[in-house]
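> sequence first, predicted coordinates after that:
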Amino acid sequence: MRRVAKLSAACIASAALALTATACGSTSSDNNSSSASSSGGGDGVKIGLAFDVGGRGDRSFNDSAARGADKAKEEFGGEIKELTAKTSDTEADREQRLNDLAQAGYNPVIGVGYAYAASMTKVAAKYPKTSFGIVDSVVDAKNVNSITFTEEQGSYLAGVAAALKSKSGHIGFIGGVDVPLIKKFEAGYIQGAKDTKPGIKIETQYLSHGSDTSGFASPDKGKAAAKGMLDKGADVIYSAAGSSGNGSIEAVSGVKGAWAIGVDSDQYNIPSLAKYKDSILTSMVKNVDVGVYDFIKSVHDGKPLTGVNSYSLAKNGVSLSTSGGFIDDIQPQLDAAKKKIVDGQIQVKTTP
């Protein structure tokens, strides 16, 4: 049996704090493998971060992980080393990236994204005294902490919000890559929307397929996909596509009465998206920063988390942001839907 650790009270508090944090920088659709390190003092931790494509500055998933590491470094001192994936990565590239961090003495080593699962299985076995963490996947090893989230539950609420706010009865979903993880976002969104308005029309499009991860780092593709949906009459579009979603938000902002739903970070509060914020209805926040911070703290405290640690809707691992006040008028319906999920009256699907 795998052990599932519960969120601490401190972690819940840090989730609220995370929503006020901001991201920085920008990225291209095909980052070269890059690194950055910053030194702290005292007996801190040497944190190794292997980012997914987009890296720090994607204003979404990777930035959320970065906030957790930054918070830990600020509290405990030490050093952060960052390596960023390329869209052309092979399995050997990912394995080498993790190996380089572990070999250099970084502990913990964190793979930010499901793509690191197979490579982490191999590398963790080579370095049994190093604590590894992986976000969005499960690796069955004694020295690995698998940090997972119930994306489908948060996305269900996004679907409820979309259905209630849509004036055309036509909404859209854009996924970065058609992998099981992103299918969870799609499944929850569709179920939430249809439970709210059974006759609603839903457009779905994925930006890349299979091993091609460019769909997570191509704002131009996100913009084109959103424009196509808007042209067909959709007036609320939810994107689970990393930095590609920024393009979707840009497209939506140009259409009066249309709404974008952000993902992973509270995108209303991202400075580089400020000019589009009046079109961001809400964001399905996935508190990756909380999971990353909790793990680093556990290593710092000498009691590394292992097994599967799931951050659910009930534990505020996922939520809808309220920035801008655009969903204030439908908050009672959202609260009712959340209660039904938490109480088990609604079972949210993980596949469309």
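Everything's here; your move.
> all contacts plus neighbour counts: C-alpha atoms, from now on.
OK.
> strands of the protein, start to end?
Applying DSSP state E to the chain gives strands spanning 35-39, 45-51, 78-84, 109-112, 132-135, 144-149, 170-177, 201-208, 236-240, 259-264, 280-286, 307-311, 318-320.
> the helices in the protein, which residues?
Assigned by DSSP state H, the chain shows helices spanning 9-18, 61-76, 91-103, 117-126, 151-165, 180-196, 219-231, 244-253, 288-300, 331-343.
> return the set of buried residues in the fourth one.
It refers to helix 117-126. 117, 119-121, 123-124 (16 or more other Cα atoms under 10 Å).
> dump the residues you listed into JSON lines; add distance to residue 222 as well.
Below are the buried residues of helix 117-126 laid out as JSON lines (distance: Cα to Cα, whole Å):
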{"residue": "117", "distance to residue 222": "26"}
{"residue": "119", "distance to residue 222": "29"}
{"residue": "120", "distance to residue 222": "30"}
{"residue": "121", "distance to residue 222": "32"}
{"residue": "123", "distance to residue 222": "34"}
{"residue": "124", "distance to residue 222": "35"}
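> okay, one more to line up with it:
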Amino acid sequence: MTKAAALLLAGSLALAACASDEEGGDTATGNGGASGDLKIGLAYDEAGRGDKSFNDSAYAGAEAAIDEFGGEVQEVSPNEDGSNRAELLSNLAEQGYNPVIAVGFAYDEVLGEVAPQFPDTVFAQVDGSNADGAKGDNVTGLVFAEEEGSFLAGVAAALKSETGQVGFVGGVESPLIEKFQAGFEAGARAAKPDIVINSQYISPAGDFSGFSDPAKGQIVAQSMFDAGADIVYHAAGGSGTGVFQAAAASGGRAIGVDSDQYQTVEDPALQAVIMTSMLKRVDNAVQAFISDYVDGNVEGATDVLNDLSTEGVGLSDSGGFITDIKGDLDQYRQQIVDGEIEVPTSL
């Protein structure tokens, strides 16, 4: 069994706990406050911690590692335009944090510049491949088969839709988020070939505000509900709250992303519309990477893939909304794992 699979249940508990933490703290210590030698640097994606999704999941993984090994984690977030990402990584390395984990594909370019300057620091990037070693021999990519989990989300949406129309809201138009869209659309059409799918993005390529603008997320999703969709899936980070708000206002349903958002949202009215979430176990991947670092088992210039076979992606069943279609979902999941279904990664 992989470390990611073994950490699945523990990661769920850690993520639920971190969602209730207060925002604004820069350092957390585990083991009852005892600090060991482990110093983890965590550089967040757009929106930072508190997004109830992607960044929170990364923090949950780091927090779980601190609980296990002791030490501390230093959290940093980019400025509004993201122009200080390189500075954030450099500062963490200069201050002795090791490993340093960059959260999100937006660190692609700057990590390739910074990592070679600190050859004694071990870096990892969530959603950033380094299989070719272009970012340096000291960088490990933590990558996911988002398309596989999104395929199951598409199956669930199509099978549960009463109007025969569903929607997808992407945060920022990019190859990564298109993997979510491609998988979702493929899954929906596999389950119901005549399904109508409306897919839109909050912001264009290069504009990362689409991950942290709930108001625009609500506008985009509302247009889909108004046009006849009754279920909308989002891959939009913190903007997903707006998708949930649109679903609640329209009497529709939504599918969350990254974490089990049924468990992380605080508003009962929003919780009630979250049919399921596409779990992207960033928490497991981060915790497993740190565990490998502690054990001295990290290999740079490589990728660690998290997919359905490792339970690195999947669907949540909180609330019981998809219990009646579990058999169908299990069948599709097994076909993907067995290679009988090849899920597209692009449109």
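Nice, I can see it. Computed from a prediction, not measured in an experiment: that's the story for all the values here.
> about what we covered before: out of the helices of the first structure, deepest packed?
helix 151-165 (a mean of 28; mean count of other Cα atoms under 10 Å).
> quick one: that helix aligns where in the second structure?
Using TM-score structural alignment, helix 151-165 of the first structure lines up with residues 146-160 of the second structure.
> again with stretch 222-240 of the first structure
The aligned range for stretch 222-240 of the first structure in the second structure is 217-235, by TM-score structural alignment.
> one step back: and which of the buried residues of helix 117-126 of the first structure is nearest to residue 55 of the first structure?
Checking the buried residues of helix 117-126 of the first structure against residue 55 of the first structure with Cα to Cα, the nearest one is residue 117 at 17.4 Å.
> which residues touch the equivalent of the closest one over in the second structure?
Residue 117 of the first structure maps onto residue 108 in the second structure, with residues paired by TM-score structural alignment. Shown in contact with residue 108 of the second structure (Cα atoms under 8 Å, 6 or more residues apart in numbering): residue 128.
> how much space is there between residue 108 of the second structure and residue 288 of the second structure?
Relative to residue 288 of the second structure, residue 108 of the second structure is positioned 21 Å away (criterion: Cα to Cα, to the nearest Å).
> what does residue 251 of the second structure give?
Using Cα to Cα, we find residue 251 of the second structure at a distance of 40 Å from residue 288 of the second structure.
> please apply the same query to residue 28 of the second structure.
Residue 28 of the second structure sits 19 Å away from residue 288 of the second structure, going by Cα to Cα.
> what do you get for residue 90 of the second structure?
Using Cα to Cα, one obtains 24 Å as the distance from residue 90 of the second structure to residue 288 of the second structure.
> in contact with residue 41 of the first structure, which residues?
Going by Cα under 8 Å, 6+ apart, residue 41 of the first structure touches 77-78.
> which one in the second structure is aligned with residue 17 of the first structure?
Residue 17 of the first structure maps onto residue 10 in the second structure, with residues paired by TM-score structural alignment.
> also residue 99 of the first structure?
Counting by TM-score structural alignment, residue 99 of the first structure corresponds to residue 90 in the second structure.
> leaving out the residues flanking it, which one is nearest to its match?
Among residues not flanking residue 90 of the second structure along the chain, residue 114 sits closest, at 6.4 Å (Cα to Cα, 6 or more residues apart in numbering).
> residues contacting that neighbour?
When the contact criterion is Cα under 8 Å, 6+ apart, the partners of residue 114 of the second structure are 86, 89-90.
> now with 10 Å, please.
Neighbouring residues of residue 114 of the second structure by Cα atoms under 10 Å, 6 or more residues apart in numbering: 85-90, 93, 123, 135-136.
> next one: residue 352 of the first structure
Residue 352 of the first structure touches 180, 183-191, counting by Cα under 10 Å, 6+ apart.
> ok, now residue 310 of the second structure?
By Cα under 10 Å, 6+ apart, the neighbours of residue 310 of the second structure are 1-6, 8, 337.
> quick one: which of those is nearest residue 259 of the second structure?
When the contacts of residue 310 of the second structure are ranked by distance to residue 259 of the second structure (Cα to Cα), residue 8 comes first, at 11.7 Å.
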